[in-house]
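K.L.:
I'll drop the sequence and a predicted model, then ask my questions.
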Amino acid sequence: MNAQLDKSKKLSLTNLYFNRFLAIRYSTAFLLFLNLYWAIFLLGSKSYTAILPIMLFTLGAFTAFEQVKLYRHHDNFLPFAKLFFQMMLLICGVLVITLYTSLFHIFFPFLKDSQPVLNTIMGLLIGSGVMAFLMLKRLAKIQRNEDKHFKRIQAYEEIIN
């Protein structure tokens, strides 16, 4: 009975540490599929710029695998996640700048150049950029053990020990 209780406590701690990265996992998944769809549309348009979302998708896949590994081997530092969100923030910023220029059709040849389309793309880019920025802040807090989840984990460890 005591061994099962210890196993249950260990599993609870493992899940708590893993759940510190929950928002990062969901953000990674959202951006991963956003880049996948963008790449598919660019490939359908036979555009050489498809390399950009393919590279972001690949980096996002490495980020996802890095996060899966966290369940067995907890670590506060996620280099692929940090790089992925930094690149997403940079690319979103560059794309926002090019949105109202002639470069729009290089990155989005499958879209019509109309105000509703531009507004939608602008919203997606700004939303994705804000998401990437917030995830970078969260990663930094986790790395320094300053996140709320870590404080809850410490309180839980004090209770069970």
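P.N.:
Cool, got the structure. Computed from a predicted structure; not experimentally measured.

K.L.:
make it CA atoms for all contacts and neighbour counts henceforth
P.N.:
OK.

K.L.:
Could you report the separation of the residue nearest the centre of the chain from Gln115?
P.N.:
Nearest residue to the geometric centre of the chain (CA atoms, centre = their mean): Thr28, 2.7 Å. Distance of Thr28 to Gln115, given as CA to CA, to the nearest Å: 29 Å.

K.L.:
Ok, Phe65 next?
P.N.:
Going from Phe65 to Gln115 by CA to CA gives 38 Å.

K.L.:
swap in Asn15?
P.N.:
Distance of Asn15 to Gln115, given as CA to CA: 46 Å.

K.L.:
Could you do Phe30 as well?
P.N.:
Going from Phe30 to Gln115 by CA to CA gives 25 Å.

K.L.:
got another, please set it beside the one above:
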Amino acid sequence: MTLKSKERTSETSIEKNRQDMSLKSMQFNRFMLIRYATAFFFFVNLYWALIMRHTWVVALPLLLIVITSLAIIEQIKLFGQHSNQLRFSKIYFRSQIVANAMLIISTMTPLFSSLFQFINNTWQNRVIVLFLLLLGILLLLVVNKRLNLISVDQDKYYARLIAYQNSLTNKEMK
């Protein structure tokens, strides 16, 4: 093998590795919103559990943390083995929606003071908590919609991924 052919082979190999890494990164980035939302709610639940650690209320955030942990493990595996079916993530986000809905109901009951002992029990604070829980549900619904789109390959990142793969295929044919 001549020096020029070795260089060409090396350049081709480097370019192929770049393309493979780009594809892998694009596949992984489809789940970016889901990863950030998972991390956000994990830490919200963690802080809530720490604050409420000496009460019976700690059970709810701890349960959510356990379910979140399964979703986190599932999401970490995505970089090595691509899948568009995130079963544990769907279970987690739906569980968090149910938890937020129950907490919203609690803002209008005497349970509020038990569930949110770290917040003064005033009408204004109840409204603030209600607003934050509603924002949380809105984010959870957006993430749930994204998960559903990804599971049927209808998300915009998938379209970009296919377009990139097609451009690579066309480039190789020339």
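P.N.:
Happy to help now that I have it. Being a predicted model, the structure only gives us computed values, none of them experimental.

K.L.:
follow-up on the earlier one: what's the residue nearest to the centre of the first structure aligned with over in the second structure?
P.N.:
Thr28 of the first structure maps onto Thr38 of the second structure when the alignment is built from TM-score structural alignment.

K.L.:
name the helices or strands packed onto the longest helix belonging to the first structure?
P.N.:
Ranked by residue count, the top helix of the first structure under DSSP state H comes out as helix 115-143. Applying 3 or more CA pairs under 8 Å, 6 or more residues apart in numbering; DSSP states H and E, one finds that helix 115-143 of the first structure contacts helix 22-44, helix 79-98.

K.L.:
Go through those helices and name the closest to Ile153 of the first structure.
P.N.:
Taking CA to CA, helix 22-44 is the member of these nearest to Ile153 of the first structure, at 14.5 Å.

K.L.:
Counting by contacts, list what the closest one packs against.
P.N.:
Packed against helix 22-44 of the first structure by the contact rule (3+ CA pairs under 8 Å, 6+ apart) you find helix 51-69, helix 115-143.

K.L.:
Just send those back as TSV, with mean neighbour count too.
P.N.:
TSV is the format used below for these (neighbours: other CA atoms under 10 Å):
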stretch	mean neighbour count
helix 51-69	18
helix 115-143	17
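
K.L.:
With distance to Ile97 of the first structure as added columns, please give those helices in JSON lines.
P.N.:
Output for those, formatted as JSON lines (distance: least, CA to CA, whole Å):
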{"stretch": "helix 51-69", "distance to Ile97 of the first structure": "16"}
{"stretch": "helix 115-143", "distance to Ile97 of the first structure": "10"}
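
K.L.:
closest to Leu90 of the first structure out of those helices?
P.N.:
Closest to Leu90 of the first structure of those, according to CA to CA: helix 115-143, at 8.0 Å.

K.L.:
so where in the second structure does the closest one end up aligned?
P.N.:
The alignment of helix 115-143 of the first structure onto the second structure (TM-score structural alignment) covers residues 123-151.

K.L.:
average offset between that stretch and the first structure?
P.N.:
Superposing on the first structure and averaging over aligned pairs (mean CA distance after the TM-score superposition for the first structure), stretch 123-151 of the second structure comes out at 1.1 Å.

K.L.:
How about the contacts made by the residue mapped onto Asn15 of the first structure from the second structure?
P.N.:
In the second structure, the residue paired with Asn15 of the first structure is Ser25, using TM-score structural alignment. Neighbouring residues of Ser25 of the second structure by CA atoms under 8 Å, 6 or more residues apart in numbering: Phe79.

K.L.:
Please report the distance of Ser25 of the second structure from His82 of the second structure.
P.N.:
Using CA to CA, we find Ser25 of the second structure at a distance of 11 Å from His82 of the second structure.

K.L.:
now do Leu103 of the second structure
P.N.:
Distance from Leu103 of the second structure to His82 of the second structure, counting by CA to CA: 35 Å.

K.L.:
Neighbour count: these two, which is higher?
P.N.:
Using other CA atoms under 10 Å, the more surrounded residue of Leu103 of the second structure and His82 is Leu103, with 20 against 12.
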